[in-house]
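Chemist: Structure of the sequence below:
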Amino acid sequence: MSSMGELTFFLGLQVKQQPDGIFISQDKYVADILKKFDFWSIRTTTTPIESNKPLVKDEDGVDVDVHVYRSMIGSLMYLTASRPDIMFAVCACARFQVTPKASHLNAVKRIFRYLKHQPKLGLWYPKDSPFELEAYSDSDYGGASLDRKSTTGGCQFLGRRLISWQCKKQTIMANSTTRVQN
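Modeler: Model prediction:
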């Protein structure tokens, strides 16, 4: 690598090496997909998904072009390599790739509107950071409105460096009972 010069671009990831750390982003890719799907002139939003309006099957909704929807989802999935902030929203929309409706397409468009608002976010890896592993997780315990399955997410840090993140809908529903004693 030294004969090729300093690493600045690798597999679509922009790498900015600075004396105090490394910044990895995909802002060029964000610009490319905004242009590809003609989202340059849209209004922006500050969040990638509406928190009080869960996505549902919407069987009575208007059908949309499956190929365009899947292309948009695929583009967003690739972007999650450096953008954990959109991981949950993209995964929620990806569940409807078989029969997407207008409401699902609107949710995907909201992610693009968010990206237009925040195109240059990425991952910062500071040079001087403690070498301690920390992990965080959260679950909504039956919060999926369609099947009442839990969604679990988490992230792992090595010092102040985010090294891994995930969001997963559980495959089974946990049943529990509570008994009150007098």
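Chemist: can we go C-alpha only for contacts and neighbour counts from here?
Modeler: Fine.
Chemist: For the lengthiest helix in the chain, which helices and strands make contact with it?
Modeler: Taking DSSP state H as the criterion, the chain has its longest helix at helix 102-117. Helices and strands touching helix 102-117, by 3 or more Cα pairs under 8 Å, 6 or more residues apart in numbering; DSSP states H and E, are helix 27-36, helix 66-79, helix 87-94.
Chemist: what is the orientation angle of the last one with helix 102-117?
Modeler: It refers to helix 87-94. Between the axes of helix 87-94 and helix 102-117, defined by axes from the mean of the first three to the mean of the last three Cα atoms, to 10 degrees, the angle is 150 degrees.
Chemist: before we move on, what about the longest one?
Modeler: An angle of 40 degrees separates the directions of helix 66-79 and helix 102-117 when computed by the same axes, to 10 degrees.
Chemist: What helices and strands are in contact with helix 66-79?
Modeler: helix 27-36, helix 87-94, helix 102-117.
Chemist: S176: which of those is closest?
Modeler: For these, the distance to S176 is smallest for helix 87-94, at 25.4 Å, taking Cα to Cα.
Chemist: How about the contacts made by A94?
Modeler: Contacts for A94 (Cα atoms under 8 Å, 6 or more residues apart in numbering) come out as I73.
Chemist: Out of the helices and strands packed on helix 66-79, flag the one nearest T8.
Modeler: The nearest among the helices and strands packed on helix 66-79, by Cα to Cα, is helix 27-36 at 12.3 Å.
Chemist: quick one: that closest one to helix 102-117, angle?
Modeler: Helix 27-36 runs at 130 degrees relative to helix 102-117, counting by the same axes, to 10 degrees.
Chemist: Now show me the structure for the sequence below, then we'll compare the two:
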Amino acid sequence: MQEELSQFQKLHVWDLVDLPGGVQPIGTKWVFKCKTDDRHVVVKNKARLEGIRLFLAYASYVGFKVYQLDVKSVFLYGKFHEEVYVTQPPGFEDPHNINKVYKLDKALYGLHQAPRAWYETLSKHLLSNGFDRGQIDSTLFIRKAGGDILLVQVYVDDIIFGSTNEEMCREFEQDFLSKYKMNDSSTYGTPIPVNHGLHPDKDGKDVDCKLYRGMIGSLLYLTASRPDIMFVVCLCSRFQSQPKESHMIAVKRIFRYLKGKPRLGLWYSKQQSFNFKAYTDSNYGGCNLDRKSTSGGCQFLGDRLVSWQCKKQSTVSVSTCEAEYIAAASGCSQILWIHQ
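Modeler: Predicted coordinates:
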């Protein structure tokens, strides 16, 4: 806690002042755990993962090296333009100025303005140094010099960048098994049986909701690089409100499958083809509860898989043809985004 406050002082985050009349200060508190949503999935601000995979696919195509930077205390670098006052941190009040508050000069964790302030500070610096911002993905920055190109992709406090000229880069400068005590479990060759029969199972035995949601959250994180579990994870996530023992068995099978296939992942080879290909598919009435169909899709640049989807359709299709058209329409939306 003291180290955190020392960082505030070093970066001139705030000044201790008298509270102006008619102003309500924002309360402060210490947070010692990750913030989660109502499904107990960790909340993170992030760029679209497709954008990052497109970046990596292009890097493999043109053959440049990719670097990564992590900015420590990232939000403390964001400059504020409005007046914001916060109370003194609990346990660290100034005994000689107990009634004073801090006026913020830089962004602070927990404020809605913090990510925006950091992004504005960083983007202003990049734009003033010869970078252009992506017209569709505003977290992508491009700099061209002669026949070379430097790409910078920003996602909160992490930055990945690469260039066709390594000199430009120099200038710019799983384990979930142990968490759920499944190290000694047997493995499976597939993440789910073909005829799985998963349904709400209202008469089944209840299981720990928090544990089930935590396991689902971990698996949802893994779907960013493991398309092979995308369908079954999305299927099991439908039962988070009232998970039963049958659902827990299905989730544990996914972990056992992952244990047996630890080296499966994405491979972005360096080959000449960079042609765009997209595929869509759909089942028909696959959900046992409401008879809604599930759309699936994937998109490739050459042989590089850069994006994939699996989502239950919002309406009930009356034929396999209608279900396929809905999946195709969803796939077209993704295609247009990637083309842009």
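Chemist: which SS state does F55 of structure 2 fall under?
Modeler: Taken by DSSP: H, G, I helix; E, B strand; the rest coil, the conformation at F55 of structure 2 corresponds to helix.
Chemist: In structure 1, what residue corresponds to L305 of structure 2?
Modeler: The equivalent of L305 of structure 2 in structure 1 is L162 (alignment by TM-score structural alignment).
Chemist: ok, and the closest non-adjacent residue to that match?
Modeler: Closest residue to L162 of structure 1 apart from its sequence neighbours, by Cα to Cα, 6 or more residues apart in numbering: Q156 at 6.0 Å.
Chemist: residues near that neighbour, how many?
Modeler: 17 (other Cα atoms under 10 Å).
Chemist: Check the one 10 residues further on too.
Modeler: Neighbourhood size, Q166 of structure 1 [other Cα under 10 Å]: 13.
Chemist: my guess is it is in a strand, correct?
Modeler: Yes. Per three-state DSSP, Q166 of structure 1 lies within a strand segment.
Chemist: So it versus K101 of structure 1, what's the distance?
Modeler: 26 Å (Cα to Cα, to the nearest Å).
Chemist: hang on, the earlier thing: pretty sure the residue nearest to L162 of structure 1 sits against S164.
Modeler: Yes. Between Q156 of structure 1 and S164 a contact is recorded at 5.2 Å, counting by Cα atoms under 8 Å.
Chemist: Which position in structure 2 pairs with T44 of structure 1?
Modeler: Checking TM-score structural alignment: T44 of structure 1 goes with T187.
Chemist: burial of that match, as a residue count?
Modeler: Neighbours of T187 of structure 2 using other Cα under 10 Å come to 16.
Chemist: roughly how far apart are the most centrally placed residue in structure 1 and S164 of structure 1?
Modeler: Geometric centre of structure 1, nearest residue: M87, 1.7 Å, by Cα atoms, centre = their mean. Counting by Cα to Cα, the separation of M87 of structure 1 from S164 of structure 1 is 12 Å.
Chemist: for R110 of structure 1, same thing?
Modeler: Taking Cα to Cα, one finds R110 of structure 1 at 25 Å from S164 of structure 1.
Chemist: Neighbour count for the two, which is higher?
Modeler: Regarding R110 of structure 1 and S164, a neighbour count based on other Cα under 10 Å identifies R110 as having more, with 22 against 13.
Chemist: Surely I160 of structure 2 is within a strand?
Modeler: Yes. Checked against three-state DSSP, I160 of structure 2 lies within a strand.
Chemist: What sits closest to the aligned partner of the residue nearest to the centre of structure 1 in structure 2 if chain neighbours are left out?
Modeler: Mapped onto structure 2 by TM-score structural alignment, M87 of structure 1 lines up with M230. Counting by Cα to Cα, 6+ apart, T223 is the residue found nearest to M230 of structure 2 once chain neighbours are left out, at 5.6 Å.
Chemist: quick revisit: quickly note the distance from the match of L305 of structure 2 to L13 of structure 1.
Modeler: With Cα to Cα as the criterion, L162 of structure 1 and L13 of structure 1 are 16 Å apart.
Chemist: Would you check that R70 of structure 1 makes contact with Q97?
Modeler: Yes. Using Cα under 8 Å, R70 of structure 1 is in contact with Q97, at 6.2 Å.
Chemist: Noted, bye for now.
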